[in-house]
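Peer 1: sequence plus the predicted model coming up.
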Amino acid sequence: MTIAVRIEADHPSLPGHFPGDPVVPGVVLLDRIAAAIERDGGTLRRIHSVKFVAPLRPGEDAVLTLARDGARVRFRIERDGVAILGGEGELA
C-alpha cells in the first residue's frame, strides 16, 4: 500500500517546533502511519523499530509505503526516493 503524505505549514504541531526552520515532528509522521494502517483494516499494536534519517519540512510531498506480512508491518516514508524514516511494527 502506498499513499501520499503532506503536512501543511499550518499544522498545529509546528508552532515552536524549530522556529524559523520548521521540521515535521516524528510523532506526526508516526500518527500518519498508524492512521494508514487503520484505513487498511489493521491496528498498530507496537512499533518495534523506527529510524529517522532525514527531516520532512512542512509542505513537502512524501510517500508512505506499508508492507504487511501476517502480524508484522514494515513502513517507509520517502521524499523523491530518499528515505525520511523506516521501521517495522506489530499489528493487533
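Peer 2: Perfect, I can see it now.
Peer 1: drop to CA atoms for contacts and neighbour counts, all remaining ones
Peer 2: Noted.
Peer 1: how near is the most centrally placed residue in the chain to D10?
Peer 2: Nearest to the geometric centre of the chain sits L29, at 3.3 Å (Cα atoms, centre = their mean). Noted for L29: a distance of 15 Å to D10, by Cα to Cα, to the nearest Å.
Peer 1: do the same with A92
Peer 2: Look at A92 and D10: by Cα to Cα, they are 33 Å apart.
Peer 1: now swap in D21 and tell me
Peer 2: 14 Å.
Peer 1: rewinding a little: assign a three-state SS to the residue nearest to the centre of the chain, would you?
Peer 2: helix (DSSP: H, G, I helix; E, B strand; the rest coil).
Peer 1: below is an additional structure, to be compared with the one above:
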Amino acid sequence: MLLDNFYTILSSEASDSTTWTIQIKLNPDHTVYQGHFPEHPVVPGVCLLQLIKECVENIRQQKLQIVQVSSCKFLSAINPIETPCIAIVLTFKETEEGKLQLQAEGTIKGNTVNKDIVKEDITEEGIAKEDTIKEESTVKGECFIKLKATLTPET
C-alpha cells in the first residue's frame, strides 16, 4: 500500500463488469503532508496516480504497472484536512494483447446541503400564506483528476 496508512478504502462497488466506484478516506495526519506543504497540505499528484493504480490492483487481484499515461489532468488540488473523503470512478477493459485500458475520474465527495424554500399558498380569503420548508439536496462532487492510462501485469 502507498506510504503506509496514507488512505483507507471505505467502499468498492461495481456498477457493471467494467466500472467501479471507490470511496476513499485520506489520512490528513500522514507525514507526507509535513513536506507537501507545511500548514497547507496538498495530496501530491504522484500519490493520486499510485492510489488509483492500487485501487485497480485490489479489484483485479494482481500487481500491475503503468506502462503509458495517454492523458492526465489535475483539475484541482486536494487538501486532506478540508476534504478527506474522495471518490474514484474506474472504467477499464482488457485488450487482446493482455493490456488494461483504464479511465479514472476522481471527485470530491458530494455534500448534502440544507436550504430553506419558501412556499406560498393563497387562502380562500385571497391572503398569501408563507411556509418555510427545509429541503436537503446533494451537491455534485467536484472533479479533481481525469486519467487515461494503460497498465500491464507486473512481471
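Peer 2: In hand now; what should we look at? The model shown is predicted, which means the values in this text are computed figures rather than measured ones.
Peer 1: can you pull the TM-score for these?
Peer 2: The TM-score (TM-score structural alignment, normalised by the length of structure 1) is 0.88; 92 aligned residues with a Cα RMSD of 1.5 Å.
Peer 1: tell me where structure 2 has strands.
Peer 2: 7-14, 19-26, 64-74, 85-94, 100-108, 112-122, 128-138, 143-153 (DSSP state E).
Peer 1: let me have those in JSON lines, adding distance to C55 of structure 2 as columns.
Peer 2: Converted to JSON lines, the strands of structure 2 look like this (distance: least, Cα to Cα, whole Å):
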{"stretch": "strand 7-14", "distance to C55 of structure 2": "9"}
{"stretch": "strand 19-26", "distance to C55 of structure 2": "8"}
{"stretch": "strand 64-74", "distance to C55 of structure 2": "10"}
{"stretch": "strand 85-94", "distance to C55 of structure 2": "9"}
{"stretch": "strand 100-108", "distance to C55 of structure 2": "10"}
{"stretch": "strand 112-122", "distance to C55 of structure 2": "26"}
{"stretch": "strand 128-138", "distance to C55 of structure 2": "26"}
{"stretch": "strand 143-153", "distance to C55 of structure 2": "13"}
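Peer 1: got those as JSON lines, with mean neighbour count and distance to Y33 of structure 2 columns?
Peer 2: Output for the strands of structure 2, formatted as JSON lines (neighbours: other Cα atoms under 10 Å; distance: least, Cα to Cα, whole Å):
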{"stretch": "strand 7-14", "mean neighbour count": "14", "distance to Y33 of structure 2": "13"}
{"stretch": "strand 19-26", "mean neighbour count": "19", "distance to Y33 of structure 2": "11"}
{"stretch": "strand 64-74", "mean neighbour count": "14", "distance to Y33 of structure 2": "18"}
{"stretch": "strand 85-94", "mean neighbour count": "20", "distance to Y33 of structure 2": "16"}
{"stretch": "strand 100-108", "mean neighbour count": "20", "distance to Y33 of structure 2": "18"}
{"stretch": "strand 112-122", "mean neighbour count": "11", "distance to Y33 of structure 2": "28"}
{"stretch": "strand 128-138", "mean neighbour count": "11", "distance to Y33 of structure 2": "30"}
{"stretch": "strand 143-153", "mean neighbour count": "18", "distance to Y33 of structure 2": "18"}
